[in-house]
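Colleague: coords please:
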Amino acid sequence: MLRIAVAQTPGTRLDQWRGTLVLVDELIHGARQRDAQLVVLPECVWPAYCIGSPGEYFAARRGGLPDDAFFANWLAERARRERLSICAGLITEQGTSLRNTALLTSHTGELLGRHEKCFLWDFDHDCFQPGERIDPIDSPLGRLGVLICADARLPEIAATLVARGARFLLQPTAWVDVGAPGRPWNPQPDFLIRARALEFGVPIASASKYGREGDARFVGSSLICDAHGEVRAQCGPAETALAVADVEPCDPQPPAVSPEQRRALLAASALAPRTAVPLPLHVLAVRGSGSGALEAVAASPGSGLDALPTLILSGEAKGGGPACALCDGGSPRWLHAGCETPAGGVRIAVLSDRDAKRFAAARCHALRGAHLIVVLGDEIVECLLQARAMENRVFVLQVGASGFALYEPGGRLARSARWPAPGERVCFSLELSVAEAKELARDTNVITGRTPERYQF
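Modeller: This next block holds a predicted model:
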């Protein structure tokens, strides 16, 4: 069993570095007082994250801000003093360029390894060069992997660390508020970290910032998640705090990737060619049985099937279990798990709940241009459905025994309903063109931002 602490800190400025040292020192000491063996500090806890530009950073350096070597040595001294391993985010210098970096220091003060952020987020591009390696780090506590903030949004990065033997993951982060005004939200503490831990079978410890830096607002909510996707400790959205929990580093679950999927995932990334503007997709949900029931729906007045294409969801399909059929002219045709079909510029893929538990199948469909992924069955937890939607920027529609649930490309639940009574139906439309936009933020694309040459499954 490993006792981990995550330290949550407020947003700061370059000229506040002295106060940052005092606060970080207090948090490190507090973690040791609570018997932690390892403490994780946020992304760019030193000296700040939102620095504006490299020019502003180097101006601060000329004004007295110490360099990254100073902070690395300072961390080593605290690690030795407290007999505590430390993972901390900081800015590192490489000539005139900067990297968004995390250092892992052992309880003896030895620098064990480093990770540089690979998947840059929005304003990261104004300041940092991307990292080029995805390697686990060997430590006295076991082999571990480090993700920095948006690295967790691409499943391939966590999958590579686990495939290379990481038994737990550490995440210095600064979760940016991407919610509606007055409703702070970020998908990572909401569902994504739980999904990553559950899918890959490893604990994850995430330390975030809260408050503001420049124009960015952070949501706090630092957390420690066990290998089963259960949150064991969590900070609030707006507090300087420590969260501490005991977790069991686990033998990782190797990513389940077929040879065909591996070839697709490791090929060069490019957006799928756009063949036509996707038409709106009409959806009808019925409690039908067999193809005859679907044909009756299609032929009934007011079915809406005159505006094609239409996806029909059935809660009691022929052969048992939920199913779906597509009507794009003529009789509806069943869509089985594993199929992919274009209709009216819309590309729909269908997965079993078992296949949707792993990222590879949905990812391959997204790389081929899927707008909607239909998941048949109930044997999958919601956070994994949300992750499949968010990491691919697609709609995900789960069709289960008791009803259906629709998740929008950001991962949030858009609609859910139980199956209607016999003879009744639920109708709605989807504007699937939304799923053609693969950018999470400026210059942050979930397809073209991949670096397959660095992945291993």
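Colleague: drop to CA atoms for contacts and neighbour counts, all remaining ones
Modeller: OK.
Colleague: Next, the contact list for residue 141, please.
Modeller: residue 2 (CA atoms under 8 Å, 6 or more residues apart in numbering).
Colleague: redo that, cut-off 7 Å
Modeller: Listed by CA atoms under 7 Å, 6 or more residues apart in numbering, residue 141 has no contact partners.
Colleague: quick one, what contacts residue 8?
Modeller: Residue 8 touches 42, 207, 208, 209, 220, 222, 240, 241, 242, counting by CA under 7 Å, 6+ apart.
Colleague: Tell me how far it lies from residue 24.
Modeller: 9 Å (CA to CA, to the nearest Å).
Colleague: List just the nearest of the contacts of residue 8 to residue 92.
Modeller: Ranked by distance to residue 92 (CA to CA), the contacts of residue 8 are led by residue 42 at 14.7 Å.
Colleague: so the closest one is in which element?
Modeller: Assessed by DSSP states H and E, residue 42 sits outside every helix and strand.
Colleague: Report the spatially nearest residue to it, omitting neighbours in sequence.
Modeller: Spatial nearest neighbour of residue 42, excluding adjacent residues (CA to CA, 6 or more residues apart in numbering): residue 172 at 4.3 Å.
Colleague: Neighbours of that neighbour, how many?
Modeller: Number of residues near residue 172 (other CA atoms under 10 Å) recorded here: 31.
Colleague: go on, residue 263?
Modeller: 12.
Colleague: and it, helix, strand or coil?
Modeller: Assigned by DSSP: H, G, I helix; E, B strand; the rest coil, the conformation of residue 263 is helix.
Colleague: and if you look at residue 224?
Modeller: Put simply, residue 224 is strand when judged by three-state DSSP.
Colleague: I'd assumed residue 204 was in contact with it.
Modeller: Yes: counting by CA atoms under 7 Å, residue 204 is a contact partner of residue 224 at 6.0 Å.
Colleague: related to what we said a few turns ago, of the contacts of residue 8, just say which sits nearest to residue 132.
Modeller: Closest to residue 132, out of all of the contacts of residue 8 and judged by CA to CA, is residue 42, at 20.8 Å.
Colleague: Just list the residues touching that closest one, thanks.
Modeller: 8, 88, 89, 172, 173, 174, 207, 208, 209.
Colleague: What segments of this structure are helices?
Modeller: For the chain, the helices defined by DSSP state H occupy 17-33, 54-62, 68-82, 124-127, 155-163, 187, 193-200, 259-265, 290-299, 353-356, 359-367, 382-392.
Colleague: any chance of the contacts of residue 42 in JSON lines, plus distance to residue 349?
Modeller: Listed next are the contacts of residue 42 as JSON lines, based on distance: CA to CA, whole Å:
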{"residue": "8", "distance to residue 349": "40"}
{"residue": "88", "distance to residue 349": "41"}
{"residue": "89", "distance to residue 349": "39"}
{"residue": "172", "distance to residue 349": "35"}
{"residue": "173", "distance to residue 349": "33"}
{"residue": "174", "distance to residue 349": "34"}
{"residue": "207", "distance to residue 349": "36"}
{"residue": "208", "distance to residue 349": "35"}
{"residue": "209", "distance to residue 349": "38"}
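Colleague: Second chain to compare with the first, below:
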Amino acid sequence: MTPLTIAATSAPFGRDLEECFTRIATLIEEARAAGVGLLVLPEACLGGYVETLHGDAEWPPAFTVDGPEVQRVADLAGDMVVCFGMAEVTAGEDDTMVHNTAVCVSGGEVLGVHRKVHLPLDEDRITRPGDELAAFDTPVGRIGMLICYDKAFPEASRTLALQGAQILCFLSAWPCSATNAAPRLEDDRQYRRSELWDRARAAENSLIVASANQSGTFGALRFIGSARVIGPGGDPLAVTSTGEGLAIATVEDVDAALTRARRALSPIRDLRPDVYATPAPLAAA
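Modeller: So this is what the prediction gives:
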């Protein structure tokens, strides 16, 4: 039995890259002092989110997975497993493509990469969707990564769970409602949606969710913060406020926790794929 301490981050990140690296280094050191083995940082924490104003796109800085910026985070991480978000530039048929990407590093190396699959609203003006969901092994167990809107799709988390993921890492820049925002972020409908999907994805797959989010403001966006670690029964183990902070929780034995959660009612164990419809999008209204 090996305890694992997990931390999910609520923090702001903007265009100033050196400020981003300074904040990442501070968060890693704070997590290390707390004995954290897995740290999840938000979406787009290298250079900020994809735009500053609705309808007025601004390209974020974009990096390669094998470039010096990713290596710098990997070196800061040391033996801790750290997941973080950035814009990634890759070679494409038409010059270059930019993806909204999550990278997992540890031991000075890249362990896994996820490119955001589901692009909300008009985010596809800036980034291209990824086309793969893949769980992967790390020193703290088998994990899967999803970015922001990806977590709204149960099929995405279920795919990773069926690939053996024990922990789902959600990296978000989740804002409050753009229309009729609540005065208190905790009362905002987007806060409720984000929390609901974090807890539902954990409960319906009987696994652990570590959900990080940006906080503060960026252009016209006001992020809801509220990072959380959710147990395999769907219950919060640690939650931050809507401001900056680390949600830190220790799981005494990840394998045992998942086994207990799947002992009685377990949607991941009791699947009936023989009766489910083949997924297909609804026609546009």
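Colleague: quick revisit: list only buried entries from the contacts of residue 8 of structure 1.
Modeller: Using 16 or more other CA atoms under 10 Å as the burial test, the contacts of residue 8 of structure 1 include 42, 207, 208, 209, 220, 222, 240, 241, 242 as buried.
Colleague: ok, back up a step: which of the contacts of residue 42 of structure 1 fall in strands?
Modeller: Under the assignment DSSP state E, the contacts of residue 42 of structure 1 contribute 8, 88, 89, 172, 207, 209 to strands.
Colleague: Quick check: the residue nearest to residue 158 of structure 2 when sequence neighbours are not counted vs residue 159 of structure 2, distance?
Modeller: Of all residues not flanking residue 158 of structure 2 in the chain, residue 205 sits nearest, at 6.6 Å (CA to CA, 6+ apart). Distance check for residue 205 of structure 2 against residue 159 of structure 2: by CA to CA, it reads 10 Å.
Colleague: what sits against the counterpart of residue 11 of structure 2 in structure 1?
Modeller: In structure 1, the residue paired with residue 11 of structure 2 is residue 9, using TM-score structural alignment. Residue 9 of structure 1 makes contact with 209, 210, 240 under the criterion CA under 7 Å, 6+ apart.
Colleague: Neighbours of the residue mapped onto the second one from structure 2, how many?
Modeller: Residue 210 of structure 1 maps onto residue 215 of structure 2 when the alignment is built from TM-score structural alignment. Here the count is done by other CA under 10 Å, and residue 215 of structure 2 has 28 residues near it.
Colleague: Same check on residue 253 of structure 2?
Modeller: With other CA under 10 Å as criterion, residue 253 of structure 2 counts 13.
Colleague: Hmm, residue 141 and it touching each other?
Modeller: No: counting by CA under 7 Å, residue 253 of structure 2 stays clear of residue 141, with 10.8 Å between them.
Colleague: start to end distance for stretch 272-290 of structure 1?
Modeller: First-to-last distance for stretch 272-290 of structure 1 - CA to CA - comes to 35 Å.
Colleague: Next: stretch 210-229 of structure 2.
Modeller: Across stretch 210-229 of structure 2, first to last residue, CA to CA, it's 5 Å.
Colleague: One more: stretch 106-121 of structure 1?
Modeller: Start-to-end, stretch 106-121 of structure 1 (CA to CA) is 29 Å.
Colleague: Quick test: name the residue nearest the centre of structure 1.
Modeller: residue 153 (3.2 Å; CA atoms, centre = their mean).
Colleague: Residue in structure 2 paired with it?
Modeller: In structure 2, residue 153 of structure 1 lands on residue 152 (TM-score structural alignment).
Colleague: And the strands in the stretch 101-250 of structure 2, which stretches?
Modeller: In the stretch 101-250 of structure 2, the segments counted as strands under DSSP state E, counting those that start in this stretch are 109-115, 136-138, 141-147, 167-172, 208-214, 217-218, 221-222, 228-230, 236-239, 245-251.
Colleague: Need the winner for burial among those strands.
Modeller: Burial of the strands of the stretch 101-250 of structure 2 is given as mean neighbour count (mean count of other CA atoms under 10 Å); strand 208-214 ranks first at a mean of 32.
Colleague: how big is the offset of that strand relative to structure 1?
Modeller: Here the mean offset of strand 208-214 of structure 2 against structure 1 after fitting is 0.5 Å, by mean CA distance after the TM-score superposition for structure 1.
Colleague: contacting residues for residue 245 of structure 2?
Modeller: Counted by CA under 7 Å, 6+ apart, residue 245 of structure 2 has contacts 9, 10, 11.
Colleague: quick one: contacts for residue 165 of structure 1?
Modeller: So residue 165 of structure 1 contacts 143, 252 (CA under 7 Å, 6+ apart).
Colleague: And it? What does it align with in structure 2?
Modeller: Residue correspondence to structure 2 (TM-score structural alignment): residue 165 of structure 1 is matched to residue 164.
Colleague: What separation do you get for that match and residue 224 of structure 2?
Modeller: For residue 164 of structure 2, the distance to residue 224 of structure 2 (CA to CA) stands at 30 Å.
Colleague: now swap in residue 123 of structure 2 and tell me
Modeller: Distance, residue 123 of structure 2 to residue 224 of structure 2, using CA to CA: 19 Å.
Colleague: Comparing these two, which residue is more hemmed in?
Modeller: For residue 123 of structure 2 versus residue 224, neighbours defined as other CA under 10 Å are more numerous around residue 224 (28 against 15).
Colleague: Aligned against structure 1, show me the partner of residue 248 of structure 2.
Modeller: Per TM-score structural alignment, residue 248 of structure 2 is aligned with residue 244.
Colleague: who's in contact with that match?
Modeller: By CA under 7 Å, 6+ apart, the contact set of residue 244 of structure 1 is 3, 4, 5, 6, 233.
Colleague: redo that, cut-off 6 Å
Modeller: For residue 244 of structure 1, the contact set (CA atoms under 6 Å, 6 or more residues apart in numbering) comprises 4, 5.
Colleague: can you check residue 174 of structure 1 too?
Modeller: 43, 208, 209.
Colleague: wouldn't the second one be in contact with residue 222 here?
Modeller: To tie it back to what came earlier, the one meant is residue 208 of structure 1. Yes: between residue 208 of structure 1 and residue 222 there is a contact under CA atoms under 6 Å: 5.1 Å.
Colleague: Around residue 36 of structure 1, how many other residues sit close by?
Modeller: 22.
Colleague: I am finished for the moment; much appreciated.
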